[in-house]
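> give me coordinates for this.
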Amino acid sequence: MSKGLPKRSEDYSLWYNELVKRADLAENSPVRGCMVIKPYGYAIWEKMQQQLDKMFKDTGHSNAYFPLFIPKSYLSREASHIEGFAKECAVVTHYRLKNAEDGSGVIVDPDAKLEEELIVRPTSETVIWNTYKNWIQSYRDLPLLINQWANVVRWEMRTRLFLRTAEFLWQEGHTAHATSQEAVEETVKIMNVYADFAENWMGVPVIRGLKTESERFAGAVDTYCIEALMQDGKALQAGTSHYLGQNFAEAFDVKYATKEGGLEYVWGTSWGVSTRLIGALIMAHSDDQGLVLPPKLAPIQVVIVPIYRSDEQLAQISEKAHSIKEALEDLGISVKFDDRDTHKPGFKFAEWEQKGVPLRIALGPKDMENGTLELARRDNGTKETVPADDSLPKRVKELLKEIQEGIYNKAYQFRKDSTHKADDYDTFKQLLDDKGGFILAHWDGTAETEARIKEETKATIRCIPLGAEEEEGKCILTGKPSNRRVVFARAY
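Have a look, this model is predicted:
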């Protein structure tokens, strides 16, 4: 199964693209830039969605759904917002087709032009804040904590499965608060929810930080983010949480009556993560044999592969395998018994290895005689022979926990080894070209310097890390004073 999979060290991009297809995660669709998420890939998204949805609800949020189409005039109300998304918008201009008179097929009916064009949702701030105007009247209606699971369209020119597609799936939270402080606290809280999910479920260590003014979300006062590092040394923005101030409340006239009887604009936030997280999962952990999935997000956590030469042997092994499967499922472990008679065990081993199943159980005639079985870990390839008795479920559960922790620790060590400091521009450029990764360097705080570094090196400021100690220094480009290092990297 893994024969011919490109090596990461030789062509990381080709390795990634091939792995997405061979692991049966997704494929390109007939519509340029869009993807078909296959059942195995969607099962990973469902597990992500289920956990995140629980985390949102545990922090007081409720789900709702808002229209896919947004009147064009809505996007004009917040100037910086439309400026940030104008080049990525898909626009609906007509509402009907008709058969061409010459019989050549269907055409757009020129008489069915919309009075106002509709924008296919690139993000939902405008339509949601227009709705909030009707939902919020008084301080009793606040805070309003809403999330929606949806698809969005951003007309990307260069696309890659999961990482950047014209249409993708995501969640977007939109909240309204009585005070600025409450809104900022909400923004930070969600950033931390995302970081918790990335580290404890995806096994991906992240840096929490603030985006620079040039990199923040269009229409936001501040953008908080989590930044992850992929195995090729490039950064990936894994989640963002935006403090909107009163920008959208003012644009859509969303006010509330205070306890004192006054009338004030509310304070807002918005935040989201998308199917890009599946791309992060692949690139952070997988190897030249295929996917490596953390157990908490693996659609199948354990696969049982029978080894047999006769139908009689298979019948005996199947009985034992079903008993093991039932015992593991009682502990909440997802198990697949692969008893297909169309493929040999070696093929099955390679297939499930490529699909990243965390733990494999091999069960053959000798195992049946000895009352044992073989456990093989996907993350490091180690195998162990254990008794096939009542102690097995406990051992499997322990191993899945070890695998989850091991995957995170390996990624954390990689990030640690791939984080460097640069105190001058030449060293900075050399590190970028030779090692990649995160580079901690001083910056003078100006957009001009940031833009010049980006233009000359293709590296961007990923974030101003939160909680980092102040450190006097000089900007690597201009030599002007700086009181802290920021995180630079080339990124997806």
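> drop to CA atoms for contacts and neighbour counts, all remaining ones
Will do.
> ok, the residue nearest to residue 333 when sequence neighbours are not counted - contacts?
In space, and not counting its chain neighbours, residue 333 is closest to residue 301: 6.5 Å by C-alpha to C-alpha, 6 or more residues apart in numbering. Residue 301 sits next to 295, 333, 334, 335, 357, 358, 359, 400 when contact means C-alpha atoms under 8 Å, 6 or more residues apart in numbering.
> out of the residues you listed, who has the most neighbours?
Of all the contacts of residue 301, residue 358 has the most neighbours under the rule other C-alpha atoms under 10 Å, reaching 29 neighbours.
> count of neighbours near residue 94?
17.
> please tell me how far it sits from residue 154.
Relative to residue 154, residue 94 is positioned 20 Å away (C-alpha to C-alpha, to the nearest Å).
> hang on, the earlier thing: save the contacts of residue 301 as a markdown table, and put in secondary structure and distance to residue 308 too.
Below are the contacts of residue 301 laid out as a markdown table (DSSP: H, G, I helix; E, B strand; the rest coil; distance: C-alpha to C-alpha, whole Å):
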| residue | secondary structure | distance to residue 308 |
| --- | --- | --- |
| 295 | helix | 28 |
| 333 | coil | 25 |
| 334 | coil | 24 |
| 335 | strand | 20 |
| 357 | coil | 22 |
| 358 | coil | 23 |
| 359 | strand | 20 |
| 400 | helix | 27 |
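> what ranges does the stretch 101-250 of the chain have for its helices?
Along the stretch 101-250 of the chain, counting by DSSP state H, counting those that start in this stretch, helices occupy 125-135, 180-200, 247-251.
> tell me which of those sits nearest to residue 240.
Within the helices of the stretch 101-250 of the chain, the stretch nearest residue 240 is helix 180-200; the backing value is 6.8 Å (C-alpha to C-alpha).
> next, the buried residues of the closest one.
Going by neighbour count (16 or more other C-alpha atoms under 10 Å), the buried part of helix 180-200 is 180, 183-184, 186-188, 190-192, 194-200.
> equivalent analysis for stretch 75-83, please.
Within stretch 75-83, the residues scored as buried using 16+ other C-alpha under 10 Å are 75, 77, 78, 81, 82.
> next up, for comparison:
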Amino acid sequence: MAKEITDRSEDYSQWYLDIVKKAGLADNSAVRGCMVIKPYGFAIWEKMQRQLDDMFKATGHVNAYFPLLIPKSFLSKEAEHVEGFAKECAVVTHHRLMDDPDGSGVIVDPSAKLEEELIIRPTSETIIWNTYRDWIQSYRDLPLLINQWANVMRWEMRTRPFLRTAEFLWQEGHTAHSTKKEAIEESRLIHDLYADFAENHMAMPVIKGAKSANERFAGAVDTYTIEAMMQDGKALQAGTSHFLGQNFAKAFDVKFLNEGNKEEFVWATSWGVSTRLIGGLIMTHSDDEGLVLPPKLAPIQVVIIPIPKPNSVLKEECNKIKQELEELGLSVKVDFDKKKRPGFKFAEYEMLGVPVRIGLGARDLENNQVEVARRDTKEKSNYNREGLGQQIKQLLEEIQDNLLRRAKAFRSDNTHEATTMEEFEEILDQKGGFIMAHWDGTTASELAIKEKTKATLRCIPIEGEKSEGKCIYSGEKSLQKVLFARAY
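Predicted structure coming up:
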């Protein structure tokens, strides 16, 4: 199976597409730019969704659902917002089809034109804040901490499964607050939550920072981001949290009576992560043999394969091991399929990125042991049958930790510093990866660097030392190094 995957060193882009296809994560669809998420890919998304949902609810958020279709006039109310999304919007203009008079199928009924066109949501700020106007009257109604799990559509010309598709799945939080301070704290809380999820569940290290004014979400006062490094050295924006100020409250006239009985505009945030995280997961950990998954997000954490063909005694022992592991909260599969040889099964589950494989044969039964193979290092060991459950649970924890440690080491080895534009370009062309460099804080310098190198300013890191220097482009004073990289 691995022979069907292009080597990363040969063609990284094709390697990624091969992994998506061979691991059965997604498929092309009949709709240009959209994908079909296959059951195994969706199982990974469900595990992400479940964990994030628990984290949201633990911090006081609740789920709701808002319409897919948004009146066009709503997008006109916040100028920066409409400008940011106008070129990506899909528009519904009619509400009915009719038989084609020439009998060749159906056509749009010209008499069924909508009075106002509807936009398929690219994001839901406008429809939600129009709704919040009816929900919020007093400080007693605040804070309003709402999240929705939904699909959105942003028309894309160049697509890649999970990383960039016209339609994708995500969650979007939209919260309302009585004070600026509380709204900023909310946006930073979610920023930290996303970083926690990325590192401790995805085993994907991230750099937390704020976006430049040029890179902020359309309509936001501040955008906080988590940036991850993929194995080709490119950056992936893995999640964003936005402090929206009072922009949307003013656009949709959302006011409340404060405790002093005075009317004020509400303060707002929005935040989201999407199925793009699956792309990040693939590109952070996988290898030339297939998918590599961190145990916390693997749909199957342990697979048990009897060798060579299961007899009644072997079957019974496999099921006993499965039960023992499931009682510890692990997701386990026993593969009794007689149509496939053990070697084929080994390759299949390696391709699927199953963290731990247990092999059990007649000789293992005699010796009261099992053969255990770990996906991350491909190491094999014999484990004693007694206390196997706790041993496997501990091994899964070791694999989770090792994947994060390995990804951090890769990022460290591929993060560089540049003090001049010449050095910056040389690093990008010869090494790639992340570059920390001084920037003067102007959009003009930022865009000039992007035009010259195709590297974007990924974020202004929140953590790390502040140090004065000179901008690599303009030579003007800079107070802090920022993160540049070529990106997805």
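> now what about the TM-score between them?
Scored against TM-score structural alignment, normalised by the length of structure 2, the superposed chains reach a TM-score of 0.99; 488 aligned residues with a C-alpha RMSD of 0.6 Å.
> now the helices of the stretch 101-250 of structure 1 as a markdown table including distance to residue 312 of structure 1?
Putting the helices of the stretch 101-250 of structure 1 into a markdown table (distance: least, C-alpha to C-alpha, whole Å) gives the following:
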| stretch | distance to residue 312 of structure 1 |
| --- | --- |
| helix 125-135 | 63 |
| helix 180-200 | 44 |
| helix 247-251 | 70 |
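> what's the closest of these to residue 59 of structure 1?
Nearest of those (C-alpha to C-alpha): helix 180-200, 8.8 Å.
> now do the closest one: which elements does it pack against?
When contacts are defined as 3 or more C-alpha pairs under 8 Å, 6 or more residues apart in numbering; DSSP states H and E, helix 180-200 of structure 1 sits against strand 167-177, strand 207-210, strand 222-229, strand 235-245, strand 267-274.
> recalculate using a threshold of 10 Å.
Packing contacts for helix 180-200 of structure 1, counted by 3 or more C-alpha pairs under 10 Å, 6 or more residues apart in numbering; DSSP states H and E, involve helix 39-58, strand 167-177, strand 207-210, strand 222-229, strand 235-245, strand 267-274, helix 276-285, helix 392-417.
> quick one on the thing from earlier: quick one: which of the contacts of residue 301 of structure 1 is nearest residue 461 of structure 1?
Using C-alpha to C-alpha, those come closest to residue 461 of structure 1 at residue 295, 32.5 Å.
> next up, the contacts around the closest one.
Listed by C-alpha atoms under 10 Å, 6 or more residues apart in numbering, the contact partners of residue 295 of structure 1 are 201-203, 301-302, 333-334, 356-359, 399-405, 407.
> if we can go back for a sec, adding distance to residue 429 of structure 1 and secondary structure, write the buried residues of stretch 75-83 of structure 1 out as CSV.
Formatted as CSV, the buried residues of stretch 75-83 of structure 1 follow (distance: C-alpha to C-alpha, whole Å; DSSP: H, G, I helix; E, B strand; the rest coil):
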residue, distance to residue 429 of structure 1, secondary structure
75, 40, helix
77, 41, coil
78, 38, coil
81, 33, helix
82, 34, helix
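> residue 480 of structure 1: which of the residues you listed is nearest?
Of all the buried residues of stretch 75-83 of structure 1, the one with the least separation from residue 480 of structure 1 (C-alpha to C-alpha) is residue 81, at 31.8 Å.
> residue in structure 2 paired with residue 350 of structure 1?
Using TM-score structural alignment, the partner of residue 350 of structure 1 in structure 2 is residue 347.
> wait, a strand at that match?
No. The assignment for residue 347 of structure 2 by DSSP: H, G, I helix; E, B strand; the rest coil gives helix, which leaves it out of any strand.
> count of residues packed around it?
That count, for residue 347 of structure 2 with other C-alpha under 10 Å as the rule, works out to 15.
> and the residue lying closest to it once chain neighbours are set aside, how close does it get to residue 54 of structure 2?
Distances taken as C-alpha to C-alpha, 6+ apart put residue 1 closest to residue 347 of structure 2, at 6.5 Å, once the chain neighbours are dropped. According to C-alpha to C-alpha, residue 1 of structure 2 and residue 54 of structure 2 sit 36 Å apart.
> coming back round to it: which one of the helices of the stretch 101-250 of structure 1 lies nearest to residue 43 of structure 1?
Short answer: helix 180-200, nearest of the helices of the stretch 101-250 of structure 1 by C-alpha to C-alpha, at 16.9 Å.
> how close does the closest one sit to structure 2?
Taken over the aligned residues, the distance from helix 180-200 of structure 1 to structure 2 averages 0.3 Å (mean C-alpha distance after the TM-score superposition for structure 1).
> closest one to residue 170 of structure 1 out of the buried residues of helix 180-200 of structure 1, please.
The closest of the buried residues of helix 180-200 of structure 1, once distances to residue 170 of structure 1 are taken by C-alpha to C-alpha, is residue 194, at 13.1 Å.
> gap between the closest residue to the closest one other than its chain neighbours and residue 221 of structure 1?
Leaving aside its sequence neighbours, residue 194 of structure 1 sits nearest to residue 239 (C-alpha to C-alpha, 6+ apart; 6.5 Å). Plainly put, residue 239 of structure 1 is 17 Å away from residue 221 of structure 1 if you go by C-alpha to C-alpha.
> how much does the helix or strand residue 17 of structure 2 falls within stray from structure 1?
In the assignment (DSSP states H and E), residue 17 of structure 2 maps to helix 12-22. Superposed on structure 1, helix 12-22 of structure 2 shows a mean distance to its aligned partners of 0.3 Å (mean C-alpha distance after the TM-score superposition for structure 1).
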